[in-house]
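In: Following is a predicted model, sequence given first.
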Amino acid sequence: MTTQQASETTSSPRMTSRQATVLVVLLASQFLMAADFSILNVALPRVGVDLGFSAGGLQWIVTSFALCAAGCTLVFGRVGDYLGRRRIFIVGMLILAVASVIGGLAGTPALLLVARTLQGLATAAVTPAALALLTTTFTEPGLRAKALGLNGVMMSSGFSVGAVLGGVLTDALSWRWAFFINIPVAILAVIVVLLVVPESKADNAGRIDLPGAVLITLGLFCGIYGVTQAAENGADLVSVAAMVLSAVLLAGFWAVESRTRDALVPVRILRMPDVAFSNMSALFIFGGETALIFFTGLYVQNVLGFTPLMAGLVLLGIGIGQILGGIVGPHIIKKIPPRTLLGLSLMGQGAFMLPILVMPATPSWILAVVATQFVNAVFSMLAMLAFMVIATSAVDSDQQGMATGMATQSQQVGIAIGIPLMSAVFTAVIGAEAAGAAQLPGIHTAILVDGLLLTAAGLALLFVLRRTAKAKEDAQTLRAGGV
């Protein structure tokens, strides 16, 4: 966002009734996707018992979803630019409905993993399409920041409601309702979108870059799989081979994109500092926050001895903090440049992880945990908003599917690798067999590493993005002066 654009946000026009209708529908879809993610996480232990998952196999309920969501998001985002973002959104919602039927009726681990894989594909389609429809509907900087802030609010609300609802449904009915509840909502979303949301796609659609799509999807799939396996089993032959293959495939992707006219992601876009560094920041924002949520769950349930439902209620502190961050974020971004806000928020997100390091295995500390998580979540949401504004403002409207696809893919990659990486730290400290309060040193160490990485990333981004922004302004000044 340029200085001129930032100043324009102080006098944003009012939202039209059509824009408001589109906003409500798209935010509802984001709420559903976020709730769907957290509602099943709370139910995982019961799912494992009912379907006979092994202790090692249980993590694949999460990993199969994350692999597809992270690996396919960019492709779906770019296909939406060509074929229509509304069309891709509808396809994704229909896939979600089918996946939910399969998951709710699953009687074997294999069938459940099929459902989770399809849910990952649905997320890869729906999330960037919804974001692209938002950013093309709200082109004025102030309204776009407001829409993206509300998008963050709804995703956070979905996470919070899903965490609590997962505990309630699992205890009162069955974990299968974590799937069944999606079916009527997805069908209703398709009907409403067909009625009120206009189609949106690039004006000059070229051919779809199939070689690039295959290379980036397989490259990310192998990379995430390798990191996950290495975190779980150590750097064995399989995990190292997967990561080496990932590097080769991603290098091939770069080479193909450099020579393809209708590239999935033009290399000139990847070289833009705002695009590159903001998407890199998403790995830290989402990976760090996901790992914190995971270890908070361990602390609350395994160390303090609370039930899954109580753990879900504790996580409301994170959801409420992110809701507040999403509400105040558009006002803050009018006063603080997005690049500066991104660096400062990452530092705040990391810093407010560290107080957990002094919390003992005493239930009376639960309110302190909630308060710390609340403040951390406010900074987390501010970082998410700043990242999304920077990432989508760097490209024009024809490439919003690509921009939101890249942004969503960065989020999903961060979510996919955050827990495995910090779990490797956790296991290295206490071993794989520790239980109860014996897990506390591992939790402390993992959160320490997580917080320090986020703080260091914030400092680095604050320096790099501000420096590149100054260089760009200096170049514009020179051109304006005819030099």
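Out: Good, I have the coordinates.

In: make it CA atoms for all contacts and neighbour counts henceforth
Out: Will do.

In: Of all residues in the chain, which one is nearest the centre?
Out: Gln411 (3.4 Å; C-alpha atoms, centre = their mean).

In: Phe89: what secondary structure?
Out: Recorded secondary structure, Phe89: helix (DSSP: H, G, I helix; E, B strand; the rest coil).

In: try it against this one:
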Amino acid sequence: MSAPRGVLIPLASAQFICSFAGSNMNVMINDISVDLDTTVQGVQVAITVFLLVMAALMIPGGKLTERYGRKRCFLAGLLLYGIGALLSAVAPGLGVLILGYSILQGIGTALLIPPVYILTTLLFTDTASRAKAFGVVMAMGGLGAAAGPLIGGLITTALSWRSAFLFQATVVLLIVVLGRRIDDPLPPDPSKPFDITGAVLSAVGLTLIVLGIQSADNNIRLMVASVALGAAVLACFVLSIRAKERAGREPLIATSMFTDRVADLGLVTQLTQWMLLMGTSFVVAAYLQVVRGYNAIETGVIFTAATLGLLATSLAAARLARRHPQRTLIRAGFVVSVLGIVVLLALAGRSLNPWAFAPGLLLIGLGLGLMLTPSVTVVQSSFTEEEQGEISGLSRSVSNLGSSLGTALTGTILVAGLTGRAYAAAMITLAGIGLLGFLAATFLPDRTITDPP
């Protein structure tokens, strides 16, 4: 079965706008904090909560697609996302911004992103076309994250930060129109059970851990208590899904999702990749605006280097995957990204010229573009069509958890000092994360996408 012509456009565009929402806020830090009478930390909280809501609800979102249908969840998520964007555009204060952006857009994203990956897997059935389709989707996702600062900076400078949310609502409307041509290849199963207990435990556990990390600069005891409590809740979640499986009931996510060594390693690389991408985006954008005093458009233009690098390697993903093993591409991506961080520290830290950031950002973009698609292909291809709902939710949850952890961890380090020294500490932390991802990638199998698993 071949995918209908043009079906990839709304799917890839949805991934683009959700990734854009996570990074374009970074260049609006000063504008939003002044307009809404809040602080840099307040804006960081809004960004982190948005990413955290996505991470916490992505697994339940993937599970709901089986019960209500992939296309229906996709369109419902778009509607909720659009409402959140409009509410954010008229927000009178930080609380309403968090409701519209962090909560409603976060929930909408958790509903619509799993169907993107499930439908891509189901509609593109042969390995080559599926790799190409994932290459497009991941390229648009990476492009949205990398180009978010540039597009957001242009809109904020020319109009206002509120117009950036109107832009998102407009794009969502276009996706809804284009998405009408999508046909769900599998019928929904209304009798499919939904593990409410598991959904609550997983969401609460992840939330406590990320918010605990974010509180490190204010209260170390609170951080330790929150992270420990979050770990305990996640342990209860694991015990809960095991008990349900032993009783013959269907849990939120099967434990078999964690028994495939290759998929587990692929998920680790996804986690670290998105920690690198969103952590770098927040730290560099905040440093440029708060420490260097650049405005939104100046900050966005500097990020063009990362956008171009990521776009170049992402678009070549399918061709590279046919010529090189996935492990090679992922390892090379981490090496290039870490090298980019080293260049950022070496050049940007010693020069007042804003373009000193360009070489490092370019390398980071090139590295991330190299490895985003292979990591997703490794994970998705490790499971059957019947398991795509669960693994898509888990995969996207891990990626968004990486985004929220990257923003919370490095943002906490930076906001604690807001100096060149804090910037260096945050970037060194990201380099360490990149090395962990490289280590995980070394244990992946050495095969290309045309080789049998």
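Out: Noted; the coordinates are in hand. Note that this is a predicted model, so its numbers are computed, not measured.

In: Which of the three states applies to the residue nearest to the centre of structure 1?
Out: Local secondary structure at Gln411 of structure 1 is given as helix here, using three-state DSSP.

In: what's the answer for Glu199 of structure 1, then?
Out: Bear in mind the rule, three-state DSSP; under it Glu199 of structure 1 is coil.

In: corresponding residue for it in structure 2?
Out: Aligned against structure 2 by TM-score structural alignment, Glu199 of structure 1 finds its counterpart in Asp184.

In: likewise Ile269 of structure 1?
Out: Under the pairing rule here (TM-score structural alignment), the equivalent of Ile269 of structure 1 within structure 2 is Met257.

In: Enumerate the positions of the helix or strand harbouring Met243 of structure 1 that are buried.
Out: In this structure, Met243 of structure 1 sits in helix 237-259 according to DSSP states H and E. Buried residues in helix 237-259 of structure 1, defined by neighbour count with 16 or more other C-alpha atoms under 10 Å: 239-240, 242-247, 249-250, 252-254, 256-257.

In: For that helix, name the packing helices and strands.
Out: Using 3 or more C-alpha pairs under 8 Å, 6 or more residues apart in numbering; DSSP states H and E as the contact test, the elements touching helix 237-259 of structure 1 are helix 210-233, helix 267-270.

In: isn't Ala3 of structure 2 right next to Leu119, touching?
Out: No. The pair Ala3 of structure 2 and Leu119 fails to qualify as a contact (C-alpha atoms under 8 Å) at a distance of 9.6 Å.

In: Of these two, which one has the most company?
Out: Counted by other C-alpha atoms under 10 Å, Ala3 of structure 2 and Leu119 do not tie: Leu119 has more neighbours, with 25 against 18.

In: just checking, next helix/strand downstream of the helix ranked longest in structure 2?
Out: Within structure 2, and with DSSP state H defining each element, the longest helix by residue count is helix 127-158. For helix 127-158 of structure 2, the succeeding helix or strand toward the C-terminus, using DSSP H and E, is helix 161-178.

In: Residue in structure 2 paired with the residue nearest to the centre of structure 1?
Out: Using TM-score structural alignment, the partner of Gln411 of structure 1 in structure 2 is Ser399.

In: same deal with Arg46 of structure 1?
Out: That one, Arg46 of structure 1, aligns with Asp31 by TM-score structural alignment.

In: ok, now Val164 of structure 1?
Out: Aligned against structure 2 by TM-score structural alignment, Val164 of structure 1 finds its counterpart in Leu150.

In: what's the neighbour count on that match?
Out: 25.

In: follow-up on the earlier one: host element of the match of Arg46 of structure 1?
Out: Here Asp31 of structure 2 sits within helix 29-35, counting by DSSP H and E.

In: Beyond that helix, next helix or strand please.
Out: helix 40-68.

In: mean per-residue distance, that following helix to structure 1?
Out: Following superposition, helix 40-68 of structure 2 is found to deviate from structure 1 by 1.7 Å on average (mean C-alpha distance after the TM-score superposition for structure 1).

In: That helix vs helix 196-214, what angle?
Out: Relative orientation of helix 40-68 of structure 2 and helix 196-214, computed by axes from the mean of the first three to the mean of the last three C-alpha atoms, to 10 degrees: 160 degrees.

In: so how far is Arg5 of structure 2 from the spatially closest residue to Asn24 of structure 2 that is not a sequence neighbour?
Out: Nearest non-adjacent residue to Asn24 of structure 2, counting by C-alpha to C-alpha, 6 or more residues apart in numbering: Gly148, 4.1 Å away. The span separating Gly148 of structure 2 from Arg5 of structure 2 equals 28 Å under the rule C-alpha to C-alpha, to the nearest Å.

In: And the two? Which one has more around it.
Out: Under the neighbour definition other C-alpha under 10 Å, Gly148 of structure 2 and Arg5 were set side by side, and Gly148 has more, 29 against 9.
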